[in-house]
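> The sequence and its predicted three-dimensional model are supplied below.
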Amino acid sequence: MTALGTTRARHGSRTITDVDVVVCSPGRNYVTLRLGTTDGLVGWGDATLNGRELAVASYLRDHVAPLLLGKDASRIGDLWQYLYRGPYWRRGPVTMASISAVDQALWDLQGKAAGMPVFQLLGGRARERLMTYPHATGHSVEDAVASVAGRLEEGYAAVRVQASVPGLPSTYGVHVGDEAYEPAHTDLPDEEAWSTPLYLDFVPRLMKRVRDELGFGFALLHDGHHRLSPTEATWLGRELEPQRLFWLEDVTPAEDQRAFAPIKAGTTTPLAVGEVFNSIWDCQELISNRWIDYIRCATTHTGGITHMRRILDLADLHGVRSGCHGPSDVSPIGMAANVHLDVAIPNFGVQEFMGYPDAAAEVFTTSYRLVDGHLEVDDDVPGLGVEVDLEAAERYPYVRRYLPVNRRLDGSMHDW
């Protein structure tokens, strides 16, 4: 007889036999979870948390791995609840990134055992390809417009544009020198300067110039990066209405979800938020009150496929569409999890895709690919369709990198 409250693997089930955490840096730091089972299958998950990678690696290695050994890998929902409800301390980015990695790896195993891609387990295709947006940047308006034009020539139907704000020494979202934009690139945090008045004076002129020169035949996006008050965000949304943005992203910090109520009431510019969220409770009010138009969570940071699907189902009930966070610090495994959800859900909006450093392709091979500015995924590759070369990963050891911090011109701290 089994004691009350214990869990034992059923006869013939896939029991987890080994758990490995791999931290590597092929151009970016990535935290990768490997689950091995009794039937010889391997599942992969992404636990990358930009600037706090080792905290997640330790949480997985020291606190989660011992709990997984001997568990039935097919019990995805039960293991999710075990890792979330079991500990006294819940939620938070480190915990939820760790749960995300386990959940992704379990779905990967489930798909491989069934001989099916994960999106088939989620209900099958709802679309053939995914509208994807890259970043276009410039140190001047002219450079930014040219960058957008180049992205359109590559086949993209949606583009996010950022440009250097005149009068500031540096601006979030703009490439450094000739290198692609990458915020986490220093051993200790850079300190950037910020002026909201300069930003608000500049952005409407930037967006008008893009539309005047390139027209309205594509989706135009912009990121405010949590830097405005609700009043400032409402003003900016109104100013941008003639440019018909696809969305205005992260205009104000969302710890207070009700801060979005006056913004939504004051402008018709669509609003997107959520890339720093960790759970459905971070966006429950935002979605149920229709204060946003797009939810931006990443599967890697929001409890994996199991929990992200709950968020997207709630969003669908309230007319909110997806716009999953897809920077290069979400590993190709995490991007695959986004893609499989995107393909299957009814309320897909757009998928961010910044691409990856060349070295990342030595470590990760994927079954999704970029075709004419859209993401496509194969029908015949089981699981998430990502495999990891551990020998290649060893060639790229962890390198400490931090995201910048942000100070106003008077020296006081501001949201980054």
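It's in.

> CA only for contacts and neighbour counts going forward, please
Will do.

> residue closest to the middle of the chain?
By CA atoms, centre = their mean, the chain has its centre lying nearest to His325, at 2.8 Å.

> Identify the residue nearest it in space, chain neighbours excluded?
Leaving aside its chain neighbours, His325 sits nearest to Ala298 (4.8 Å; criterion: CA to CA, 6 or more residues apart in numbering).

> got the contact list for the one you found?
Neighbour list for Ala298: 275, 308, 324-326, 334, 338 [criterion: CA atoms under 8 Å, 6 or more residues apart in numbering].

> And His318, by the same measure?
287-290.

> List just the nearest of the contacts of Ala298 to Ala136.
Gly326 (14.7 Å; CA to CA).

> My read is that that closest one contacts Val350, right?
No. Contact status for Gly326 versus Val350: not in contact, 10.3 Å apart, counting by CA atoms under 8 Å.

> Those two - which one has more neighbours?
Applying other CA atoms under 10 Å to Gly326 and Val350 shows that Gly326 carries more neighbours, namely 27 against 22.

> Check the gap between the more buried one and Thr302 for me.
13 Å (CA to CA, to the nearest Å).

> For the stretch 301-416 of the chain, just list every one of the strands.
321-322, 351-352, 364-365, 368-371, 374-377, 387-388, 405-408, 413-414 (DSSP state E, counting those that start in this stretch).

> where do the strands sit along the stretch 51-200 of the chain?
Using DSSP E, counting those that start in this stretch, the strands assigned to the stretch 51-200 of the chain run over residues 130-133, 135-138, 158-163, 191-194.

> Turn those strands into TSV, columns for distance to Arg52 and mean neighbour count.
As requested, these are exported to TSV (distance: least, CA to CA, whole Å; neighbours: other CA atoms under 10 Å):
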stretch	distance to Arg52	mean neighbour count
strand 130-133	26	22
strand 135-138	24	24
strand 158-163	26	25
strand 191-194	18	20
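
> putting a second one here so we can go through both:
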Amino acid sequence: MKIKHAYVNVCSPGRNFVTLKIETDEGIYGLGDATLNGRELAVASYLSDHVIPCLIGRDPFATEDIWQYLYRGAYWRRGPVTMSAIAAVDMALWDIKGKALNTPVYNLLGGKSREGVMVYAHAHGADIEEAVDDVGRHIDMGYLAVRAQSGIPGLDSTYGVPKGHQPYEPAERGLPSESRWSTEKYLRHVPQLFAKVREQFGDDVHLLHDCHHRLTPIEAGRLGKDLEPFHLFWLEDPTPAELQEGFRVIREHTTTPLATGEVLNTIWDVKELIENQWIDYVRTTLVHAGGFTHLKRIADFAALYHVRTGCHGATDLSPVTMAGALHFGMAIHNFGIQEHMPHNEETEAVFPHHYRFEAGYMYPGDAPGLGVDLDEKLAAKYPYERAYLPVNRKLDGTLFDW
């Protein structure tokens, strides 16, 4: 079997997705997700102009060699564009393998380690009362774990909370909007939110919260300590993780579990975090961290240090990545939890799939390969539209982490 043809599909059924399709001379094809929110066309060009010509004629089963070729062979390593492109190729090749061998991808990764993949939902509200109500709504839907975010008095908008009652989608058409931020208001507000949630729903539901990289390490340590009475499942992205050692400061001040890594791309980006046990969950994702081949290395390394996975799974990743994440979560031993933001109806139709949600868990299905497809005729009805994530500024106008 040889790779005969490959091309990139860019569509926008509510938001932009970049999908790689690799075809073989035996009629089997595989799909890979290459979506990089706000920089989609950079990855599409990287694939079309630089990677695809190097794939033609290669053995699609040679996933390790092709991964090393695209990583080491480019000389300019790492970074979100490069690693998303490599991930798309890797996903598509594992999809081909599964289809050729007539088995789901999780069987190629070691087989089932569990019956289902526990997922967490996103609950939010303009204020604490609305957020508490939304937590209850998701519990009623069957979720066992819920991330809670709330609007903050004195701020017009904040991460994780949509404007109006639409599902939350941070990417906006047109040029980036600008938000205003106050760390002081945030630190006073969040413990009040979780006190109300625990008072309303008790201790059984798993609760999570995302700081979205907006605190210094000592501020994060303070918040983690304030949240200890509410025993969160995790506190996510408390501080930018480029300075991995910053998490040592947080760890010294709180026992609240810590999760980070969704914007990181390689094992080197999380090496110190894991080996020093400064985090409890690594959130690197299939599409931004090099696909199955590299994410498996990260998970295996993390297992040595009692660190579990909690892969990013927002709607800026297509159903191709969601399917892949579920196969991955079914197979690896040190799985922790999987993020789940349901896609809109248009996206679900463009990417028909076999995975499903039931009573707090998701299941990848037993179809060969990834179990997800791309309806290219339908996708063509949703052309690419430029979109960006917002920009964040402090109240005095200083540009800040969004």
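Good, I have the coordinates. These figures come from a predicted structure and were not determined experimentally.

> just to revisit the earlier point, between the strands of the stretch 51-200 of the first structure, which one is closest to Gly150 of the first structure.
Across the strands of the stretch 51-200 of the first structure, closest to Gly150 of the first structure is strand 135-138 (CA to CA), at 8.5 Å.

> what's the closest one aligned against in the second structure?
Taken onto the second structure by TM-score structural alignment, strand 135-138 of the first structure occupies residues 122-125 there.

> and that stretch, how far out from the chain's middle?
Put simply, stretch 122-125 of the second structure sits 17 Å off its chain's centre (CA atoms, centre = their mean, to the nearest Å).

> Helices of the second structure, start to end?
For the second structure, the helices defined by DSSP state H cover 40-45, 52-55, 63-72, 80-101, 105-108, 128-140, 183-201, 217-227, 246-253, 267-275, 291-303, 319-331, 345-350, 376-379.

> Aligned to Leu227 of the second structure, what sits in the first structure?
Using TM-score structural alignment, Leu227 of the second structure pairs with Leu240 in the first structure.

> Identify the residue nearest the aligned partner of Ile218 of the second structure in the first structure in space, chain neighbours excluded?
Alignment note: Ile218 of the second structure maps to Thr231 in the first structure; criterion TM-score structural alignment. Nearest residue to Thr231 of the first structure, sequence neighbours excluded (CA to CA, 6+ apart): Ile263, at 7.2 Å.

> Quickly note the distance from the one you found to Tyr199 of the first structure.
18 Å.

> Have a look at the two and say which one is more surrounded.
Ile263 (26 against 20).

> How much space separates the corresponding residue of the second structure for that one from Ala88 of the second structure?
Here Ile263 of the first structure is matched to Ile250 in the second structure, going by TM-score structural alignment. According to CA to CA, Ile250 of the second structure stands 34 Å off from Ala88 of the second structure.

> Turn the helices of the second structure into CSV, columns for distance to His165 of the second structure.
Supplementary listing: these in CSV, determined by distance: least, CA to CA, whole Å:
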stretch, distance to His165 of the second structure
helix 40-45, 27
helix 52-55, 42
helix 63-72, 43
helix 80-101, 32
helix 105-108, 37
helix 128-140, 11
helix 183-201, 19
helix 217-227, 28
helix 246-253, 34
helix 267-275, 36
helix 291-303, 34
helix 319-331, 23
helix 345-350, 17
helix 376-379, 26
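
> Quick one: closest of those to Asp156 of the second structure.
Of all the helices of the second structure, helix 183-201 sits nearest to Asp156 of the second structure, with 12.2 Å by CA to CA.

> buried residues in the closest one?
If you call a residue buried by 16 or more other CA atoms under 10 Å, then helix 183-201 of the second structure has these buried ones: 186-187, 189-191, 193-194, 196-198.

> Now do the alignment partner in the first structure of Asp237 of the second structure against Leu409 of the first structure, distance only.
Aligning on TM-score structural alignment places Asp237 of the second structure opposite Asp250 in the first structure. Going from Asp250 of the first structure to Leu409 of the first structure by CA to CA gives 21 Å.

> Among those two, which residue is more densely surrounded?
Neighbour count, other CA under 10 Å: between Asp250 of the first structure and Leu409, Asp250 has more, with 22 against 14.

> and the more buried one, what is it in contact with?
223-227, 271-274.

> got a winner among the residues you listed for most neighbours?
Counting neighbours by other CA under 10 Å, the top entry in the contacts of Asp250 of the first structure is Val273, with 29 neighbours.

> what residue of the second structure matches up with that one?
Per TM-score structural alignment, Val273 of the first structure is aligned with Thr260.

> quick one, what contacts Met1 of the second structure?
24-26, 59-60.

> Look up how far His253 of the second structure lies from the residue nearest to His122 of the second structure when sequence neighbours are not counted.
Of all residues beyond its chain neighbours, the one nearest His122 of the second structure is Arg147 (4.9 Å), with distances taken as CA to CA, 6+ apart. Applying CA to CA, the value for Arg147 of the second structure to His253 of the second structure is 22 Å.

> Same check on Arg173 of the second structure?
40 Å.

> and what of Asp269 of the second structure?
Distance from Asp269 of the second structure to His253 of the second structure, by CA to CA: 23 Å.

> How about Asp203 of the second structure?
Using CA to CA, Asp203 of the second structure is found at 23 Å from His253 of the second structure.

> between those two, who's got more neighbours?
Neighbours were counted for Asp203 of the second structure and for His253 using other CA under 10 Å; His253 has more, 17 against 13.

> Could you find the closest non-adjacent residue to that one?
Nearest to His253 of the second structure is Gly221, by CA to CA, 6+ apart, at 5.0 Å.

> ditto for Leu109 of the second structure
Ala331 (6.0 Å).

> Aligned to that neighbour, what sits in the first structure?
The equivalent of Ala331 of the second structure in the first structure is Ala344 (alignment by TM-score structural alignment).
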